[in-house]
Structure formats: structure tokens, C-alpha cells
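Asks: what follows is a predicted protein model with its sequence.
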Amino acid sequence: MSKFKFTQKNEEEFQRLEKKYPNSDAMMLPGLWLVQEQEGWVSPDAMIYMADRLSKTPIEVHSFATFYTMFNLKPIGTYHIELCKTLSCMIMGAPELKKFIKDTIGIEPGQTSEDGKFHFTEVECQGACGGAPMIALNNTYHENMTIDKLKNIIEECKNEC
């Protein structure tokens, strides 16, 4: 039995989505997205919950969640910085942004800051080549990123908590 449970709002959204998607395979992605939006990651308990809800085995849900890199399989920081690492962003300054994140927050890709505020991930193309380099911060895209812009974003995040 899973300890995870959707909030009332997410339960309503799950039920709405079930009407939209015809079968449990099609429902897996939106269901896991709801889990991650609620918790910030997809825990083993949440996978068991989704397996029960979708008439799947926990290993089927786990296989799905581990196949897609956008699912966090462990807790991450409050602010998730995703830096694009593909060609356009690399040419336009992503390596300098990566170094700035390491020097400022003290974390490498895949790490969470000691205070739990920031998690840093390098990701494949986010579809913003014309606005390279870019980051996503908690799924909000920021194009034409510079060190000064990133410094301001980080400071705003630090001041919010």
C-alpha cells in the first residue's frame, strides 16, 4: 500500500485526464507529471500509487519513469536549473553559465545545493536555439541567458526563501 496520495486538486485533474486518454499506457505520462508537479519528484511510493491507479505493476511504472529523463527519481532542490547543453547553447555561452553555477552555488550537474534550494541539470535541446543560451528554472524558460541575468535570477531565488 502506498503512502502517496494526490491532493484534491490533482485527483480532480487525474480524473479529467483519464477521460481524455483512452488507456493506462497513454495515461502514464500525464499521471507521472501530476505526481512530479505535486511532490517535485517521483518517489517509489508514488510509483506504487500510479501502478494501482493504472492497473500496472510497479516495475512497469518504474521502467517508464526511468526511461524519460524529465522525471526526477530523487528529491531535488526547490529551484531546478536546467541548462541546455546542445550545440547552439554551447556556442553561445552555456559553458560559462555552467562555470558560473558551479562557482556561485557550488554544484555540478546532477547535484543539489547543501541548503536544498538549488538543483542543477544539464539537458538536451529545449527548442530555443534562436534564443541560445537558455535555461529553464522550474519549467520557466529564460532565453538569451547571460551571467548577469543568471546572477539576478539566482539572487531572486535566494531572497524568496
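Replies: That came in fine, so what should we check first?

Asks: use CA for all of it now, contacts and neighbours both
Replies: Will do.

Asks: may I ask you to name the longest helix in the protein?
Replies: helix 24-39 (DSSP state H).

Asks: name the SS class of the spatially most central residue of the chain, please.
Replies: In the chain, the residue lying closest to the centroid (CA atoms, centre = their mean) is Met70, at 5.5 Å. Classification of Met70 using DSSP: H, G, I helix; E, B strand; the rest coil returns coil.

Asks: show me the contacts for it.
Replies: By CA atoms under 8 Å, 6 or more residues apart in numbering, the contact set of Met70 is empty.

Asks: just the endpoints, please. Distance across stretch 78-97?
Replies: In stretch 78-97, first residue to last residue: 19 Å (CA to CA, to the nearest Å).

Asks: put this next to the previous one:
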Amino acid sequence: MTEQFEFTTNKEQTDHEAVSINGDTSVFGEDVRADAKQIIARYPESRSALLPMLHLVQSVQGCVSAEGIQFCAEQLALSTAEVSAVATFYTMYKRRPCGQHLVSVCTNTMCAALGGDEIYRKVGEHLGVGHDETAGTPGEEGSITLEHAECLAACDLAPVLQVNYEYYDNQTPEQALELVKALQRGEKPAPTRGPALSDFRGAERQLAGFFDDLESTVAGTSAAVETVRGAQLANERGWTAPSMPDDVEMPPLPEKK
């Protein structure tokens, strides 16, 4: 069962401010601290571990809380201001507790032209929420946080959406709505490509670099037919790119300061 937290906020709080959960860093127990040490050990400089550390925090709390920022600062010998500066720069770090699933609908040019805006509208109407809002109690089964995404790097498969960063390609508004309803029922429909669907916190643990079930993580189709069609045509027709001449002078590398 997913652990639930009481969280506090106020009307003046902005999207750049972290909510407070539990009031201290005790939620990050010995197992989490051991994971943090593993992450830090991957890098020659401890501060370089900040991005995966923030994902680790989200795998525990479902967002980057004020306590999560404090935890990262303590582990990496950084100030909370330095951690907050990074956490507020990237949209993948959530400032409020996320639902069991994060649904990201691409509304950039290609997807929007092919129905992405309509998908976002219908899903939002069904859930009764807007961008970066959660239907249901954050963390509970069937709860969903909705967001519109500027680009999901899958224009050849538009319109697309992601659930916990896994792809669902060539969607229609009806298909997207059925997908969301299945998530609310506690089901986990298979993504178009990639591994079996996890929940948001499970995906965050993987982004922190921990693959507790590596075999299932690497299972599934890794590329869509549309994505590799160009390479297949080039191979069939004998097309190749010109090789790089051996006598090309490379620019000097800058001196390390």
C-alpha cells in the first residue's frame, strides 16, 4: 500500500515553492539514505548527483517537498537555495504531490494539429482538472495528475501522450479517454512501446537509477515502425552518408579551469 502524507500549503504559495510534508526529513529512512549513498558514489563530485537525487526524493514522496530539498542539500553539502534553483528549473520535478499516475499530453505543433488539443480537453473535462492538477487524492490508487507537454519527441507518431513517461502513440480522443478511465480503475494498460507501465513513484525510482526488475524494464518494443522506417529504406536502397575525411583538423579542446 502506498504511504500517504498530510501536506500543507497556502494561498500565496506559487508553483516555484515546495510544499511541506511531515515537517522533517525522517521520512527518508535508512534505506533511502543507503540509496542516496549509491547515487553519490557514481560521480566524482557529489553535487553532480543532484538530478537523480531529486528523482529519488520523488520516488518516496511523489514530489520535491521542502523536506526533500533539505535532504538533498544535507547529502550533497549544498545550500537549500542551490537545490531549489535546480528543482524549479525542470518541469519534471513536481512542487506538489503527484497522483499515482502522471498523464502528459503533447500539445505542441504536430500533436496539436493532429488532435492533441482535443485529447487534452477531453481528458481534462473527464477528470475535472487542468494543467498540473490532480484528480483524486495524491498517491492513492486511481489518482491522476494531468499536464500538457510542449514536446514529447515523437512527432512521427503524433498525437502522443505519456503515462509516467511511457509512450502511448497515435492516440485519438476516444482512446486517450479509455486509457485514463482504465488507470482510474486501477488497471495498467501496456504502453505502445517500452516496458510495462509502473506508477509515478516507480518511474521516479528508475529515473534515479534503480531498476529493481531489470528484465521487465528492458522488455517490450523499443522503437516504432515509423521511427526506424528511414533507416530501413536507406539500408534497402544502399544509401550511406559520406565518411569523414581523415585529415580534418579538429578544433583544440578548451583548457580545464
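Replies: Yep, that arrived. Keep in mind that what you see is a predicted model, and the values were worked out from it rather than measured.

Asks: circling back to that earlier point, other residues contacting the longest helix of structure 1?
Replies: Taking CA under 8 Å, 6+ apart as the rule, helix 24-39 of structure 1 contacts 6-7, 10, 14, 17-18, 21, 41-42, 46, 50, 54-56, 61, 64-65, 71-72.

Asks: separate out the buried members of those.
Replies: 6, 10, 14, 18, 41-42, 46, 50, 54, 56, 61, 64-65, 71-72 (16 or more other CA atoms under 10 Å).

Asks: give me the aligned partner of Leu32 of structure 1 over in structure 2.
Replies: In structure 2, the residue paired with Leu32 of structure 1 according to TM-score structural alignment is Leu54.

Asks: what count of nearby residues applies to its match?
Replies: Other residues lying near Leu54 of structure 2 total 27 when counted by other CA atoms under 10 Å.

Asks: what distance do you get for it to Gln171 of structure 2?
Replies: Per CA to CA, Leu54 of structure 2 is found 31 Å from Gln171 of structure 2.

Asks: what about the helices in structure 2?
Replies: 30-41, 50-61, 66-76, 80-87, 109-113, 116-127, 173-184, 200-207, 214-217, 225-237.

Asks: the third one aligns to what range in structure 1?
Replies: When structure 1 is aligned by TM-score structural alignment, the counterpart of helix 66-76 of structure 2 is residues 44-54.

Asks: now do the matching stretch: everything it contacts.
Replies: Applying CA under 8 Å, 6+ apart, the set of residues contacting stretch 44-54 of structure 1 is 1-5, 24, 27-28, 31-32, 35, 56-58, 60-62.

Asks: now the buried members of these.
Replies: Of those, these count as buried by 16+ other CA under 10 Å: Phe4, Ser24, Met27, Met28, Gly31, Leu32, Val35, Lys56, Pro58, Val61, His62.

Asks: now those as a markdown table including distance to Pro109 of structure 1?
Replies: As requested, these are exported to a markdown table (distance: CA to CA, whole Å):
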| residue | distance to Pro109 of structure 1 |
| --- | --- |
| Phe4 | 28 |
| Ser24 | 33 |
| Met27 | 30 |
| Met28 | 27 |
| Gly31 | 27 |
| Leu32 | 23 |
| Val35 | 23 |
| Lys56 | 33 |
| Pro58 | 28 |
| Val61 | 26 |
| His62 | 23 |
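
Asks: now, which of those residues sits nearest Cys157 of structure 1?
Replies: Nearest to Cys157 of structure 1 among those: Val35, at 23.5 Å, using CA to CA.

Asks: which residue packs closest to the aligned partner of Leu17 of structure 1 in structure 2, ignoring adjacent ones?
Replies: Here Leu17 of structure 1 is matched to Ile39 in structure 2, going by TM-score structural alignment. Excluding the flanking residues, the one nearest Ile39 of structure 2 by CA to CA, 6 or more residues apart in numbering is Ala49, at 6.4 Å.

Asks: Lys3 of structure 1 now?
Replies: Asp45 is the one closest to Lys3 of structure 1 (CA to CA, 6+ apart), at 6.0 Å.
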